[in-house]
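*Asks:* Okay, here's the prediction I keep looking at, along with the sequence it came from:
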Amino acid sequence: MASVPCVGIGWRQPHYETLLAERPALGFIEVHSENFFADGGITLAVLEAGREAYDLSLHGVGLALGSAAGLDGWHLERLARLVERVQPRWVSDHACFARVGSGLHAADLLPIPFNDESLALMASHVGQVQQRLGRQMLVENISAYVGWAGDTLAEPEFFNELTRRSGCGLLLDVNNLFVNARNAGFDAGEAAREAMRWIDAIQPGSVGEIHLAGHCELADGLVIDDHGSRVRDEVWRVYEHAVRRLGPVPTLIEWDTAVPELGVLLAEAGRARAVQS
């Protein structure tokens, strides 16, 4: 856990040149690992330039750690080669499944059941990844729009046990907590309190990074974690609670759709830094 404020932004293609030219004051930058799996080329050269300027977080979307079909060996090897090349500060992926059968990939972050069998599978796969990378990884809680009948573990309990068994850390996505609570039927105020209760149930020392993002609410009431707007006020309140309980954990402003000017992301990062301070 960091002892001083540390806030970063997701570094997306529209801001590659601007960030390198302006070098704004940031604690780190984060990219999606899979975008840099090629052995060479301009994209990888840009990433290496970014790594020279900032600490780097590699955030993956394709390991599918909870898939009963097992890990994709090719994907893990590409990730390992990238990690060795750029030496990021953090490596992360999601607590989800996506692979089925003989390698079919859903290209989505699908929810896992929260039970002992799923926990054992996830811990085994996380252990395999960490052994190959030679380092700890962080696992993120996802936004989920469907669930499994017969869950026997509360989600925070699942993550507490996962971090204990595997030695991984938790990437705590605060917006996902709020989105899931809203979709469970809570109004905005109670959803924020539900998210705070989730945070209170987590082992504080297990959280290695926090994500903040925007979401949208559809006409039918469904709330979507689209990473396409500023962080909502209710989510900021949950984040304030997280900082009070967990300390100034490195925090990322995540923005993936309708990406605005760099200054908008920097303003959001400034707000997170103010909360940490």
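*Replies:* Great, that's in hand.
*Asks:* going forward, measure contacts between C-alpha atoms and count neighbours the same way
*Replies:* Will do.
*Asks:* now the helices: where do they sit in the stretch 151-277 of the chain?
*Replies:* 155-166, 174-183, 188-200, 233-246, 262-276 (DSSP state H, counting those that start in this stretch).
*Asks:* Which of the residues in stretch 1-21 are classified as buried?
*Replies:* For stretch 1-21, the neighbour count (16 or more other Cα atoms under 10 Å) marks Pro5, Cys6, Val7, Gly8, Ile9, Gly10, Trp11, Arg12, Tyr16, Leu19 as buried.
*Asks:* I figured the third one hits Glu30, correct?
*Replies:* Right, the one you point to is Val7. No. Using Cα atoms under 8 Å, Val7 is not in contact with Glu30; the gap is 10.6 Å.
*Asks:* before we move on, back to that, so of the helices of the stretch 151-277 of the chain, which one's packed in deepest?
*Replies:* Mean neighbours per residue, mean count of other Cα atoms under 10 Å, is largest over the helices of the stretch 151-277 of the chain for helix 174-183, with a mean of 24.
*Asks:* ok, residues contacting it?
*Replies:* The contact list for helix 174-183, computed with Cα atoms under 8 Å, 6 or more residues apart in numbering, reads 141-145, 188, 191-192, 194-195, 198, 210-215, 221-225, 235, 238-239.
*Asks:* same check, this time on stretch 40-56
*Replies:* Contacts of stretch 40-56 (Cα under 8 Å, 6+ apart): 16, 20, 23, 26-31, 36, 38, 86-90.
*Asks:* Pasting the second one now:
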Amino acid sequence: MNSTHYPQDCEHGCIGVGLRHEHYTQALAQKTCSIDFVELHAENFFAQGGPSRHLLEEIRSLYPVSIHGTSMGLGSLAGVNERYLNRFTQLDNDVNPIYISDHACFTWGDDSGKPLHAGDLLPLKFDTQTLNATVSNIDRVQQAIGRQLLVENVVTYFSFSNNIFAEAEFLAEVAHRTQCGLLVDLNNILVNMHNQKVQDITVNALKWLSYLPQGHINELHLAGSSLPQMGDIIIDDHSQPVSEQCWQLYTLAIQHFPKAATLIEWDNDLPTWDVLLKEAGKARDIRKAAGVSLRKAIP
């Protein structure tokens, strides 16, 4: 696959959307200038050749691409599965994406010497053992791909009572020890705090962000979820527009991380392509407004 030249400024405050199969036709019909890149899920394009690889070449001919893994399980004590890592690395070599990322979660285990995949992004215990395993796994992946990996925080529906670190502290230490990048999902922060019944969610979300090393924040994810019944937990289904609370947090977060790319995630009950692009346009408008205020604040 031929190398694609990406604009030099694509990685500085650019706006993208998650490209899912329902929108392939519209996205490929004509390149839109309202987005700077698209995100693809790695596992959908592991095949060597065939329709998926042809589709990937078509997408890359129009848009810069970010590759987002969903099965790495970077916090797994059993390590990252070698076969999976080889396929992930090959895809990275073929695509040369602007970003490549996966999650700080537990996924891989061992069943009588055979690798076992959980099929979900399971929560981590934030202790020294998990920290060391996560650091080791990220180092291994970054050595394999020969570049920086971005690591994303996840939604968790329960937490361990004997955690040593808070989640943001854990991620900050991982970034410090591995020099990985961080992909901060703002919606995941808000969902976790809602489900944990945290008071003053926006204030505490900003405190969460303040633990992170500014220079390691490469990307922000924005999403929405179905509204729960009164008193219920939020299920992070990515089936709605970005919530107003998430937009509010985004407006504050980009003051701290102005160079981070932004991605709109929408995975279920997908809207039309135009509606998805409007969400990206809203993010761009917020960035522009924040950029004006930032420049005015500089003497």
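*Replies:* Okay, I see it. On a predicted model such as this, the values are computed, not experimentally measured, just so you know.
*Asks:* Report the set of residues contacting both of Val7 and Glu30 of structure 1.
*Replies:* With Cα under 8 Å, 6+ apart, Val7 of structure 1 and Glu30 have common neighbours Leu252.
*Asks:* Can you classify Gln148 of structure 2 by secondary structure?
*Replies:* coil (DSSP: H, G, I helix; E, B strand; the rest coil).
*Asks:* What's the ChimeraX line that selects buried ones from the contacts of stretch 40-56 of structure 1?
*Replies:* Entered in ChimeraX, the line below selects the buried ones among these, by 16+ other Cα under 10 Å:
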select :16,26,27,28,29,30,31,36,86,87,88,90
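*Asks:* of the contacts of stretch 40-56 of structure 1, closest to Glu254 of structure 1?
*Replies:* Glu30 (8.7 Å; Cα to Cα).
*Asks:* What's the closest one aligned with over in structure 2?
*Replies:* Using TM-score structural alignment, the partner of Glu30 of structure 1 in structure 2 is Glu39.
*Asks:* Gly291 of structure 2 versus its match, what's the distance?
*Replies:* Separation of Glu39 of structure 2 from Gly291 of structure 2 (Cα to Cα, to the nearest Å) stands at 24 Å.
*Asks:* Repeat that for Gly181 of structure 2.
*Replies:* With Cα to Cα as the criterion, Gly181 of structure 2 and Gly291 of structure 2 are 23 Å apart.
*Asks:* how about whatever residue of structure 1 lines up with Arg177 of structure 2, what does it touch?
*Replies:* Residue correspondence to structure 1 (TM-score structural alignment): Arg177 of structure 2 is matched to Arg165. Going by Cα under 8 Å, 6+ apart, Arg165 of structure 1 touches Ala123.
*Asks:* Look up the closest residue to Asp237 of structure 2, ignoring the ones flanking it.
*Replies:* Distances taken as Cα to Cα, 6 or more residues apart in numbering place Ser225 nearest to Asp237 of structure 2, at 5.3 Å, with adjacent residues excluded.
*Asks:* ok, now which ones touch the aligned partner of the one you found in structure 1?
*Replies:* For Ser225 of structure 2, the aligned position in structure 1 is occupied by His215, per TM-score structural alignment. Contact partners of His215 of structure 1, counting by Cα under 8 Å, 6+ apart, are Asn175, Val179, Val223, Ile224, Asp225, Asp226, His227, Gly228, Ser229, Val231, Arg232.
*Asks:* Could you rerun that using 7 Å?
*Replies:* Val223, Ile224, Asp225, Asp226, His227, Gly228, Ser229 (Cα atoms under 7 Å, 6 or more residues apart in numbering).
*Asks:* Export these as CSV, with columns for distance to Leu246 of structure 1 and neighbour count.
*Replies:* As requested, the contacts of His215 of structure 1 are exported to CSV (distance: Cα to Cα, whole Å; neighbours: other Cα atoms under 10 Å):
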residue, distance to Leu246 of structure 1, neighbour count
Val223, 26, 20
Ile224, 26, 20
Asp225, 23, 21
Asp226, 26, 16
His227, 24, 20
Gly228, 26, 18
Ser229, 25, 20
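*Asks:* Please flag which of those residues sit within strands.
*Replies:* Taking DSSP state E as the definition of strands, the contacts of His215 of structure 1 contribute Val223, Ile224.
*Asks:* Throw the contacts of His215 of structure 1 into JSON lines and include distance to Trp74 of structure 1, thanks.
*Replies:* Output for the contacts of His215 of structure 1, formatted as JSON lines (distance: Cα to Cα, whole Å):
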{"residue": "Val223", "distance to Trp74 of structure 1": "34"}
{"residue": "Ile224", "distance to Trp74 of structure 1": "31"}
{"residue": "Asp225", "distance to Trp74 of structure 1": "29"}
{"residue": "Asp226", "distance to Trp74 of structure 1": "28"}
{"residue": "His227", "distance to Trp74 of structure 1": "28"}
{"residue": "Gly228", "distance to Trp74 of structure 1": "31"}
{"residue": "Ser229", "distance to Trp74 of structure 1": "34"}
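*Asks:* Just give me the closest of the contacts of His215 of structure 1 to Gly60 of structure 1.
*Replies:* His227 (15.6 Å).
*Asks:* which ones are touching the closest one?
*Replies:* So His227 of structure 1 contacts Ala213, Gly214, His215, Glu254, Trp255, Asp256, Thr257 (Cα under 7 Å, 6+ apart).
*Asks:* what's the counterpart of Ser136 of structure 2 in structure 1?
*Replies:* In structure 1, Ser136 of structure 2 lands on Ser124 (TM-score structural alignment).
*Asks:* From Glu77 of structure 1, how far off is its match?
*Replies:* For Ser124 of structure 1, the distance to Glu77 of structure 1 - Cα to Cα - is 17 Å.
*Asks:* May I see the buried residues of the longest strand along structure 2?
*Replies:* What stands out as the longest strand in structure 2, according to DSSP E, is strand 114-122. The neighbour-count check on strand 114-122 of structure 2 (16+ other Cα under 10 Å) flags His117, Leu121, Leu122 as buried.
*Asks:* Show me what secondary structure element comes after that strand.
*Replies:* Following strand 114-122 of structure 2 in sequence order, the next helix or strand is helix 128-145 (DSSP states H and E).
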